[in-house]
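Trainee: Following is a predicted model, sequence given first.
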Amino acid sequence: MRLLRLTSDLPDVGPDPVLVAALDGWTDAGSAGTSAAERLIDQFEGTELGAFDPDALYDYRDRRPVVEIDQGLLGVPRWPELHVDVVTPPAGPTLIIVGGAEPDLRWRTVAEDLVELTEVLDIRRYVGLGSVPGPIPHTRPVQLISTSSDPDLLDRFGRPHEQVVVPASCQVALEASFRTAGLTTLGLWARLPHYVATDYPAASKALLERFSAYTGTPVDTSDLDAAIEDQREQLDEAAAASDEITEHVRGLESMYDAVVEAERLERLEPGDGRLADLTAEQVPSGEEIAAEVERFLRGRAD
């Protein structure tokens, strides 16, 4: 391994260990994926297995280290890092969790090192935890979609309806590399309101619940409920204070409900084209959604 430096001996991971990844960046909206991964490490007292050489991965002019200055006294810089932890839950498989700051450089080398690690530890499954902003209202449940090398997993955990071409994050590129290497891959992606610029605990909870359903990991998310309720109340108050925001949220609710209903009918009568029959008024095109997002954000900036 060229960049990954192991800081402890390779563990006995038991049968069917699972590689997990959650990196910050544009596919970590609301810090949902990274928060979910950190909860797994904290809840089950994970231990560090290794870390990547940060000097090889980061442009420090773009992602500068953070230094605390206390009345003129400099603290120790906190450098961006990409680390690998081992988590052994009381039930379910051992988890090898890759987390931290999305690298600026050497993505393919990172992927090669991680593929080599999967070969050494006989890891055959991968799960990614991430999140993206979308035309989703905060008044509805978090919507989850998936990417996978297995069509059955796509049907089970939520297959995106559209075909899109987007700039890849490092996490997406890693998943593609793991698929090419022969792992069974599952990327879990929470879609959360594009107008929420802070952490979104409801998305982290949704990711962990879906992760638990797949791996059998007994994750406790009950302590997130209070934060979820508080944020919902704050967003409701913000919406109520502006007719424009209220109208915007209602429009998102109509789109969300139309898609949910079409999906329900599609499950009852597979192949009847209900999803394809949705009108542009019910589910606008990507260009229309982007224009609406830009309009809304411009209005808030003003």
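Mentor: Thanks, I have the structure now. Residues are numbered from 1 along each chain as shown.
Trainee: use CA for all of it now, contacts and neighbours both
Mentor: OK.
Trainee: Contact partners for Pro90?
Mentor: By CA atoms under 8 Å, 6 or more residues apart in numbering, the residues touching Pro90 are Thr217, Pro218.
Trainee: So it lies in a helix, does it not?
Mentor: No: counting by DSSP: H, G, I helix; E, B strand; the rest coil, Pro90 is not part of a helix but coil.
Trainee: From Leu121, how far out is it?
Mentor: Here Pro90 is placed at a distance of 20 Å from Leu121 (CA to CA, to the nearest Å).
Trainee: Just give the number of residues close to Pro93.
Mentor: 19 (other CA atoms under 10 Å).
Trainee: thought it was touching Thr215?
Mentor: Yes: using CA atoms under 8 Å, Pro93 makes contact with Thr215 at a distance of 7.0 Å.
Trainee: Go ahead and measure how far the biggest helix by length in the chain is from the middle of the chain.
Mentor: Using DSSP state H, we find that the single longest helix of the chain is helix 243-268. Distance, stretch centre to chain centre, for helix 243-268: 22 Å (CA atoms, centre = their mean, to the nearest Å).
Trainee: So which bits of the next helix or strand after it are buried?
Mentor: In the C-terminal direction, the helix or strand that comes right after helix 243-268 (DSSP states H and E) is helix 286-301. Across helix 286-301, burial judged by 16 or more other CA atoms under 10 Å covers Val293, Phe296.
Trainee: same for helix 286-301, what does it pack against?
Mentor: Helix 286-301 sits against no helix or strand, with contacts defined as 3 or more CA pairs under 8 Å, 6 or more residues apart in numbering; DSSP states H and E.
Trainee: Report the angle between it and helix 243-268.
Mentor: Compare the direction of helix 286-301 with that of helix 243-268 by axes from the mean of the first three to the mean of the last three CA atoms, to 10 degrees and you get 150 degrees.
Trainee: this is the other structure I want to compare:
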Amino acid sequence: MLNPSELYRFETDTDPQSLRASVMVVALGGFIDAGQTQRLLTEHLLATAESSVVASFDTDQLIDYRGRRPGMVFDTNRWVSYDDPCLALHRMVDGDGTPYFLLAGPEPDYQWERVVEAVRQLVVLLGVDLVVSAHGIPMAVPHTRPIGLTAHATDPRLIPEQVNPFGRVQVPGSLPSLLELRLGESGHDALGFAVHVPHYLAQSEFADGAVTALNAITAATGLNLPIDDLVAAAGLNRAEIAQEVAGSDEVAQVVAALERQYDTFIEGLQKPSLLATDVSELPSADEIGAEFEQFLREQGEQGGDSNRSS
């Protein structure tokens, strides 16, 4: 492995010992972020807290530009801007003046193990005791019920007992997941939260998911993180979703089916045995998803017919 410390550089002359903070929030995207949960959370933190860039990574070594081409702006007869990918470590300050770090940017395409070791070096050098992350995953749940999440950690003591809907599964890897694994193997504490986003909102902004993620991070770290602006945005977003659902009988039926499935599951948890709940007549998540996809196709076809007739 090439020297991990050569992947990043400090953007300040301040002694790292003077920059120390106990918490690092990691927001490196990944192969999935339903409801744009992590993006909304990261943008909110950067917009509402005092911050400065402590260190930056050499993204030119890490990004597959042809795999996800950065945006550029062409104006009349010349190029005027380039959306330069930036992976940086920000030093943030919470509402009580307590510092913490935010590692944010695109998930590297290359050199995962070297990046992980570089982050581990920063964790040690900057006195970080806990690394935490959050993102959204699509689930067959309705937006009208409490938002759930699945917590995972390097040590069970870091998270409360919970009903895990997954059991043991194999999934595509991501750098944040590998980072959590490697930190645990080297004796560091790390945990993450997978927020359950309604699958029919997976490609949209779902601000309630970001609120749930922020509350989970606050509870786990004890940081006083601003939330009012995000809560306000979630309220507007919730009203927009309700309006769209009310305007379509097909969508309303899908949401109602998910509500019945959710309520039956919760009822079963409150009974002595899950066998006491009969879910045989409820549609499966795949059936509900197929029904919703069919509705979207029909909407697209109707829109095309309307355009042709006009």
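Mentor: Thanks, I have it. If you're wondering where the values come from, they're calculated on a predicted model, not measured in any experiment.
Trainee: What strand or helix carries the counterpart of Ala226 of structure 1 in structure 2?
Mentor: Matched by TM-score structural alignment, Ala226 of structure 1 corresponds to Ala232 in structure 2. Taking DSSP H and E as the definition, Ala232 of structure 2 sits inside helix 228-246.
Trainee: in that helix, what's buried?
Mentor: Of the residues in helix 228-246 of structure 2, those buried (16+ other CA under 10 Å) are Leu230, Val231, Ala234, Asn237, Arg238, Val245.
Trainee: try stretch 125-143 of structure 1
Mentor: Residues of stretch 125-143 of structure 1 classed as buried: 125-138, 142-143 (neighbour count, 16+ other CA under 10 Å).
Trainee: do the same with stretch 164-177 of structure 1
Mentor: So for stretch 164-177 of structure 1, counting by 16+ other CA under 10 Å, buried means Ser169, Cys170, Gln171, Val172, Leu174, Glu175, Ala176, Ser177.
Trainee: quick one, what contacts the third one?
Mentor: Applying CA under 8 Å, 6+ apart to Gln171 of structure 1 gives the contacts Ala21, Ala22, Leu23, Thr27, Glu102, Gly128.
Trainee: swap in the fifth one?
Mentor: With contacts defined as CA under 8 Å, 6+ apart, the neighbours of Leu174 of structure 1 are Trp107, Ala111.
Trainee: Give the equivalent position in structure 2 for it.
Mentor: Under TM-score structural alignment, Leu174 of structure 1 pairs with Leu179 in structure 2.
Trainee: distance from the strand or helix carrying that match to structure 1 after superposition?
Mentor: Leu179 of structure 2 belongs to helix 175-185 when assigned by DSSP H and E. With mean CA distance after the TM-score superposition for structure 1, helix 175-185 of structure 2 departs from structure 1 by a mean of 1.5 Å once superposed.
Trainee: Let me know the helix or strand that the counterpart of Thr218 of structure 2 in structure 1 is in.
Mentor: Superposed on structure 1 with TM-score structural alignment, Thr218 of structure 2 falls opposite Ser212. Under the criterion of DSSP H and E, Ser212 of structure 1 resides in helix 201-215.
Trainee: Would you mind getting the average deviation of that helix from structure 2?
Mentor: Averaged out, helix 201-215 of structure 1 is 1.2 Å away (mean CA distance after the TM-score superposition for structure 1).
Trainee: and the angle for that helix with helix 225-240?
Mentor: 140 degrees.
Trainee: what does helix 201-215 of structure 1 rub up against?
Mentor: 30-33, 35-36, 92-93, 127, 129, 131, 142, 144, 157, 188-192, 217-219, 221, 224, 227-228.
Trainee: at 6 Å what do you get?
Mentor: Contacts with helix 201-215 of structure 1, where a contact means CA atoms under 6 Å, 6 or more residues apart in numbering, come from Ala32, Ala36, Val142, Ala190, Ile228.
Trainee: and the most centrally placed residue in structure 2, helix, strand or coil?
Mentor: Centroid-nearest residue in structure 2, with CA atoms, centre = their mean: His135, separated by 1.8 Å. Using three-state DSSP, the structure places His135 of structure 2 in strand.
Trainee: wait, doesn't it sit right on Leu191?
Mentor: No: judged on CA atoms under 6 Å, His135 of structure 2 makes no contact with Leu191 at a distance of 11.9 Å.
Trainee: Under the alignment, what does Asp189 of structure 2 map to in structure 1?
Mentor: Match for Asp189 of structure 2 (TM-score structural alignment): Thr184.
Trainee: Any figure for the gap between the closest residue to its match other than its chain neighbours and Ala22 of structure 1?
Mentor: Excluding the flanking residues, the one nearest Thr184 of structure 1 by CA to CA, 6 or more residues apart in numbering is Arg125, at 4.8 Å. Here the criterion is CA to CA. By it, Arg125 of structure 1 lies 15 Å from Ala22 of structure 1.
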